[in-house]
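Visitor: based on what follows, work out the 3D shape:
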Amino acid sequence: MNDNSSRPLRLGTRRSKLAMAQSGQVAQAVQQLTGRPVELVEITTYGDVSRESLAQIGGTGVFVSALRDALLAGEIDFAVHSLKDLPTKQPEDLALAAIPPREDPRDVLVARDGLTFETLPEGSRIGTGSPRRMAQLNAWARELGKEIETVPIRGNIDTRIGFVTKGELDAVVLAAAGLSRIGRSAEVSQFLEPDAVLPAPGQGALAIECAMTNAPLAATLAELDDPYTRVAVTAERSLLAALEAGCSAPVGALADLSPSPDEQIVTEMRLRGVVGTTDGKTLVQLSITGPVPSSSEEAVAMGHELAAAMLDKGAAGLMGERAL
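Guide: As a prediction, the model looks like this:
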């Protein structure tokens, strides 16, 4: 990077409304930290232009690779990603400089007439592009004793909600954080609690990445890091990695941080994981609880421990996509 402090810092971002909104929030924070202007550099990724399902194109990294290429080529100084889109293996030449405080990690239902999942009528059609969501929604419907149809969809938030407003679908499932970041939380019909639907590993968190060769910028960006969010998502992502599953595999995970009785300090972390067939007929869902990890290594070990227990219960046979 050119050290000329008068030059704007170039932040690489995807072009979607959501990506631009969350990158804009990070740009403001970095501008306050550095006193330097930050300009957004819009980059189109393969995942943005492909119309295939994420499972077909091998979800892992399809929204990330073009941004990383621009970083390594020196075309941008840093990049902002949705953490759940990042492959679990971090490239040696790129630094995951900061993971800011996480937004609400839950999934939400946007349904016609403000219906909840429980009140959707028999045979309702629910749109989602995620095998993870399909598996858990179908399992939940089976528990309730009703039939639903999960319909594969792609597209940005406007497109997905449009399927409901136009009457093509009864509901869609989206990430709470995405709707919050673009100011559309009022359209949520129901927040789906993790007991019913575990989110994607890292959902609701952002990742700020820069080149390893730019140590001064990495050190500055690190001031935006939230250590509790980092250990939580590290545990979730290490579970995904140990299952050898890509980010479009039907795997959900969430690490909850529990405060002490006086709520002054966080003392425990519970890591939950789920793997299931998309028809919801078979789920492996387990959890472990332990002291809050004091390092990334401890968080990784926690994820690996839960993954081993899930594999013992047959999780490997439930994943359509296996990461190589």
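Visitor: CA only for contacts and neighbour counts going forward, please
Guide: Noted.
Visitor: quick check: Thr289 is in a strand.
Guide: Yes: judged by DSSP: H, G, I helix; E, B strand; the rest coil, Thr289 forms part of a strand.
Visitor: nearest residue to it other than its sequence neighbours?
Guide: Setting aside the residues directly before and after it, Thr289 is nearest to Arg270 in space (Cα to Cα, 6 or more residues apart in numbering), at 4.2 Å.
Visitor: thought that neighbour was touching Gly290?
Guide: Yes: in this structure Arg270 lies within contact range of Gly290 using Cα atoms under 8 Å: 6.6 Å.
Visitor: quick one: the helices in this protein?
Guide: Using DSSP state H, the helices found in the chain span residues 17-34, 46-49, 54-57, 65-72, 131-144, 157-165, 176-181, 215-221, 227-242, 296-312.
Visitor: Arg102: which of those is closest?
Guide: Arg102 lies closest to helix 227-242 among the helices of the chain, at 6.1 Å (Cα to Cα).
Visitor: that closest one vs helix 296-312, what angle?
Guide: Relative orientation of helix 227-242 versus helix 296-312 (axes from the mean of the first three to the mean of the last three Cα atoms, to 10 degrees): 40 degrees.
Visitor: what packs against helix 227-242?
Guide: Here helix 227-242 is seen to pack against strand 251-259, strand 266-276, helix 296-312 when contacts are counted using 3 or more Cα pairs under 8 Å, 6 or more residues apart in numbering; DSSP states H and E.
Visitor: mind putting those in CSV, distance to Leu120 included?
Guide: Compiled in CSV, the helices and strands packed on helix 227-242 are given as follows (distance: least, Cα to Cα, whole Å):
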stretch, distance to Leu120
strand 251-259, 23
strand 266-276, 23
helix 296-312, 32
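Visitor: quick revisit: compare Arg270 and Gly290 (neighbour count), which wins?
Guide: Arg270 (18 against 12; other Cα atoms under 10 Å).
Visitor: out of the helices and strands packed on helix 227-242, which gets nearest to Ser124?
Guide: With Cα to Cα as the measure, strand 266-276 is the member of the helices and strands packed on helix 227-242 nearest Ser124 (21.0 Å).
Visitor: mind giving me the packing neighbours of the closest one?
Guide: Checking 3+ Cα pairs under 8 Å, 6+ apart, strand 266-276 ends up next to helix 131-144, helix 227-242, strand 251-259, strand 283-291, helix 296-312.
Visitor: now the second one, please; I'll put the structures next to each other:
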Amino acid sequence: MTGTTTTPGTTTVSTTGETRARVVRIGTRASTLARTQSGLVADRLTEVTGLPTELVHIRTHGDVSTEPLAQMGGTGVFVSALRDALLRGDVDLAVHSLKDLPTAPPEGIALAAVPPREDPRDVVVARDGLTLGELPQGATVGTGAPRRVAQIAALGLGVDLVGVRGNVDTRIGKVRSGELDAVVLARAGLARLDRVEEATEVLDPIQVLPAPGQGALAVECRADDDLVATVAGALDDPLTRACVTVERVLLAELEAGCSAPVGALAEVAMGDSGDELWVRAVALSPDGTLSVRRSASGPLEDPEGLGRSLAAEMLAEGAADLIAPET
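Guide: As a prediction, this is how the structure comes out:
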């Protein structure tokens, strides 16, 4: 009788001495967007390493609850079930939208790769091809993100911001049916679904900064698995990782979760002595009437330091009081 034993690395060795490629099990949420994102990771991993992959669908708390994300706590509601499956050994990798990840590092799990980032900006999908500014006063605009609510309210357009949840089809369907006049979504999701043409406006970050980490994916492994090095070599993009590190360190220093009214966007720009990091950030009161906006630049080699220093400036200006006002 023959059997198999799985090594911590990238091969499966049979008791007959035959060696074959390890099948890498990739944990993913079951939504169309999540499966598409995980499929992109799987395809790239196989292309670079030759390792076969399979997607394993995991249901998360955020998928089964109908509560607004802010009421569920926001941070981690789409993440914990995938991480639990990873630690149990049910899957070898977990793929997340990086903006959903809590900023605290999880025990026993490594952020093995941050692949190249999609366009991080927000978009509007509105009836009749309208832009946000063209919507009439009182028009209903759907978004479940306090960050978007606060920034759009700050524009003073007179639109009615309505909480909305669900996948891309559900949200856009509310516009097509006439239930809403517009919804605001991440452009990256539409791009990965090959549906960018449905956006009627791409929002300028000067007006609406994206969520920290928006547009980027996170690929996690068990910290003691040899796959960490393999996945990092195949998928990690150092420039994207540096940018999202600035944004996430800023978020952590502000002690704000992923559902807080905080926007941040770091980019690589040409400085006086070569490439450097440039970051813009905003913290707002929930109604958008008050805000702290700052920008800064720093060396590409020290994204953590740049995130911490910018957060310190914002905290000195009262950002913490805006994010978590007294009740």
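Visitor: who are the contact partners of the residue nearest to Thr289 of the first structure?
Guide: Contact partners of Arg270 of the first structure, counting by Cα atoms under 8 Å, 6 or more residues apart in numbering, are Ala255, Asp256, Leu257, Ser258, Ser287, Ile288, Thr289, Gly290.
Visitor: most neighbours out of these, which is it?
Guide: The residue in the contacts of Arg270 of the first structure with the most neighbours, by other Cα under 10 Å, is Ala255 (26 neighbours).
Visitor: look up the closest residue to that one, ignoring the ones flanking it.
Guide: Distances taken as Cα to Cα, 6+ apart put Leu271 closest to Ala255 of the first structure, at 4.2 Å, once the chain neighbours are dropped.
Visitor: to which residue of the second structure is that neighbour aligned?
Guide: Using TM-score structural alignment as the criterion, Leu271 of the first structure maps onto Val279 of the second structure.
Visitor: residue contacts, its match?
Guide: Contacts for Val279 of the second structure (Cα under 8 Å, 6+ apart) come out as Val246, Glu247, Ala264, Leu265, Ala266, Glu267, Ser295, Ala296, Ser297.
Visitor: what is the burial count for the residue mapped onto Ala94 of the second structure from the first structure?
Guide: Under the alignment (TM-score structural alignment), Ala94 of the second structure maps onto Ala79 of the first structure. Counted with other Cα under 10 Å, residues neighbouring Ala79 of the first structure total 25.
Visitor: need the nearest residue in space to Ala79 of the first structure, chain neighbours excluded.
Guide: Using Cα to Cα, 6+ apart and skipping residues adjacent in sequence, the residue nearest Ala79 of the first structure is Gly12, 4.5 Å away.
Visitor: which of the contacts of Arg270 of the first structure lies closest to Ala29 of the first structure?
Guide: Leu257 (25.0 Å).
Visitor: to which residue of the second structure is that closest one aligned?
Guide: Aligned partner of Leu257 of the first structure by TM-score structural alignment: Val268.
Visitor: buried sites along stretch 103-113 of the second structure?
Guide: For stretch 103-113 of the second structure, a neighbour-count test (16 or more other Cα atoms under 10 Å) marks Thr103, Ile109, Ala110, Leu111, Ala112, Ala113 as buried.
Visitor: onto which residues of the first structure does it map?
Guide: Under TM-score structural alignment, the match for stretch 103-113 of the second structure is residues 88-98.
Visitor: what's the end-to-end length of the matching stretch?
Guide: Start-to-end span of stretch 88-98 of the first structure (Cα to Cα, to the nearest Å) is 15 Å.
Visitor: what does it contact?
Guide: Here stretch 88-98 of the first structure has contacts from 207-213, 218-219, 221-226, 237-238, 240-241, using Cα under 8 Å, 6+ apart.
Visitor: what's around Arg22 of the second structure, how many residues?
Guide: Counted with other Cα under 10 Å, residues neighbouring Arg22 of the second structure total 18.
Visitor: likewise for Thr245 of the second structure?
Guide: The local packing of Thr245 of the second structure (other Cα under 10 Å) involves 22 other residues.
Visitor: contacts only, for the aligned partner of it in the first structure.
Guide: Mapped onto the first structure by TM-score structural alignment, Thr245 of the second structure lines up with Thr234. The contact partners of Thr234 of the first structure, taken as Cα under 8 Å, 6+ apart, are Gly202, Ser296, Ala299, Val300, Gly303.
Visitor: before we move on, what about Ser177 of the second structure?
Guide: With Cα under 8 Å, 6+ apart as the criterion, no residue contacts Ser177 of the second structure.
Visitor: how about Phe316 of the first structure: what's its closest non-neighbour residue?
Guide: Just to correct that, residue 316 of the first structure is Ala rather than Phe. Leaving out its chain neighbours, the residue that sits closest to Ala316 of the first structure by Cα to Cα, 6+ apart is Leu243, at 7.1 Å.
Visitor: next up, the contacts around Ala19 of the first structure.
Guide: Residues counted as contacts of Ala19 of the first structure (Cα under 8 Å, 6+ apart) are Thr13, His81, Ser82.
Visitor: burial count for Glu321 of the first structure?
Guide: The burial count for Glu321 of the first structure: 18, using other Cα under 10 Å.
Visitor: do Met310 of the first structure as well
Guide: By other Cα under 10 Å, the residues close to Met310 of the first structure number 21.
Visitor: aligned partner of it in the second structure?
Guide: Aligned by TM-score structural alignment, Met310 of the first structure pairs with Met314 of the second structure.
Visitor: ok, Val38 of the first structure next?
Guide: So, by TM-score structural alignment, Val38 of the first structure is matched to Thr53.
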